[in-house]
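> I need the structure of the sequence given here:
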Amino acid sequence: MTEKPSAKIDKGTIGFDWEVDQDPQAVWAALSTDEIASRWLSCKATIDAVPGGRVRFGWGDEETTEGVVTAVETGRILEYTWEQPGEDTSRVRWEIQPADGGGTRLLLTHTDLTRPQDKVKELAAGWHDFLDALVAELNGTSHTSRHDELLERYAKS
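You can find the predicted model right below:
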């Protein structure tokens, strides 16, 4: 696998700008379809991709993230709040664009983070691993988590 760029982390914002080989429609389906998102996020995902719709990501009894869809442009933009118990309420925004020469440019921006910088870096490592899993899902390949390796790498950045 070709290594994708690390997150840009700045003042409570995490940003990824990746190109993937699949078409924008496949990427949209992976972000907005419960069954597909559940596979690459390794959780029970519920995504009602309409303005005001609810999102819920359940990783068992111990960790659940919920939110409300705040922006949708079908096939292009999906944005929702990210509410974790005991953490800040933040915002996740996915943007899908056709890439030059084919494939998709995928931008993930997680904003409004007020948690300490080390916790922001942990979240960035988690998103990076999830994006690796998303690419594997799109390519029909398996994903081996690199979460611990990414945690270490982001902690040093």
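> C-alpha from now on. contacts and neighbour counts both.
Noted.
> got the buried residues for the longest helix seen in the chain?
What stands out as the longest helix in the chain, according to DSSP state H, is helix 117-139. Neighbour-count burial for helix 117-139 flags 120-138 (criterion: 16 or more other CA atoms under 10 Å).
> Report all helices and strands that that helix contacts.
strand 13-20, helix 24-32, helix 34-41, helix 147-156 (3 or more CA pairs under 8 Å, 6 or more residues apart in numbering; DSSP states H and E).
> Before we compare anything, build this one as well:
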Amino acid sequence: MPLIDSSLDTAAKRVSISWHLDPSPDRVWWGLTDPEALPQWMGRVISGRFAREETVLIEHAEDYCCTSEILECEPERLIAMTWHFPEEPVSRLRIELTPNGTGTQLVLTHEALGAETGNYLPGWYTHLLYLEAQLAGEPRPMAEFWATYETLAGTGPEP
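Down below sits the predicted model:
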């Protein structure tokens, strides 16, 4: 696992993760925003596109969608958006990409998570493992997503 650093701040209702990915920022950006790449690690794009002031609807499971308003979008460098699931407060997600040697450092900050803060850190670890596999051309089976999450939530990843 290419985890560089992570933190969970329940008082501030925030998680942050720094992760190294082998591909260049343009390839990582493709994985983060392309409607054909997203189902392999996040969910299926129902509507919208990743551009400033757009609204994107992503189905994470059957009839379970997240709605995001894109607040900032600088291709291959930065995306910031709201993040809203039913029964959860509207939160804010920011992903920054920086070239790092031959690869990319991804810094993810998710804040205003409310009571779900503790569940988001292993959730993002799981999503980033799936993104990494997608970028390597070896997608993990989505049917194993929740088993992977449960493993990470129970023991935590080894840096």
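> how many degrees apart are the longest helix of structure 1 and helix 24-32 in direction?
Here the directions of helix 117-139 of structure 1 and helix 24-32 differ by 130 degrees (axes from the mean of the first three to the mean of the last three CA atoms, to 10 degrees).
> to the chain's geometric centre, what's the distance from helix 117-139 of structure 1?
7 Å (CA atoms, centre = their mean, to the nearest Å).
> Likewise for stretch 55-64 of structure 2?
For stretch 55-64 of structure 2, the distance to the chain centre is 14 Å (CA atoms, centre = their mean).
> what's the answer for stretch 99-111 of structure 2, then?
The answer for stretch 99-111 of structure 2 is 12 Å, by CA atoms, centre = their mean.
> gap between the closest residue to residue 148 of structure 2 other than its chain neighbours and residue 146 of structure 2?
Closest residue to residue 148 of structure 2 apart from its sequence neighbours, by CA to CA, 6 or more residues apart in numbering: residue 126 at 6.5 Å. Distance, residue 126 of structure 2 to residue 146 of structure 2, using CA to CA, to the nearest Å: 9 Å.
> Same check on residue 22 of structure 2?
From residue 22 of structure 2 over to residue 146 of structure 2 (counting by CA to CA), the distance is 25 Å.
> next one: residue 62 of structure 2
Distance from residue 62 of structure 2 to residue 146 of structure 2, by CA to CA: 14 Å.
> between those two, which one's more packed in?
Taking other CA atoms under 10 Å, residue 62 of structure 2 and residue 146 do not tie; residue 146 has more neighbours (12 against 8).
> Can you classify that one as helix, strand or coil?
Here residue 146 of structure 2 is helix, with the state taken from DSSP: H, G, I helix; E, B strand; the rest coil.
> quick one, what contacts it?
By CA atoms under 8 Å, 6 or more residues apart in numbering, the contact list for residue 146 of structure 2 is empty.
> pretty sure residue 113 of structure 2 is touching residue 91, no?
Yes. Contact criterion CA atoms under 8 Å: residue 113 of structure 2 and residue 91 qualify, at 5.5 Å.
> more neighbours, these two?
The neighbour comparison of residue 113 of structure 2 against residue 91 (other CA under 10 Å) goes to residue 113, with 23 against 18.
> Contacts only, for the more buried one.
Counting by CA under 8 Å, 6+ apart, residue 113 of structure 2 has contacts 13, 14, 88, 89, 90, 91, 92.
> what about it, distance to residue 90 of structure 2?
For residue 113 of structure 2, the distance to residue 90 of structure 2 - CA to CA - is 8 Å.
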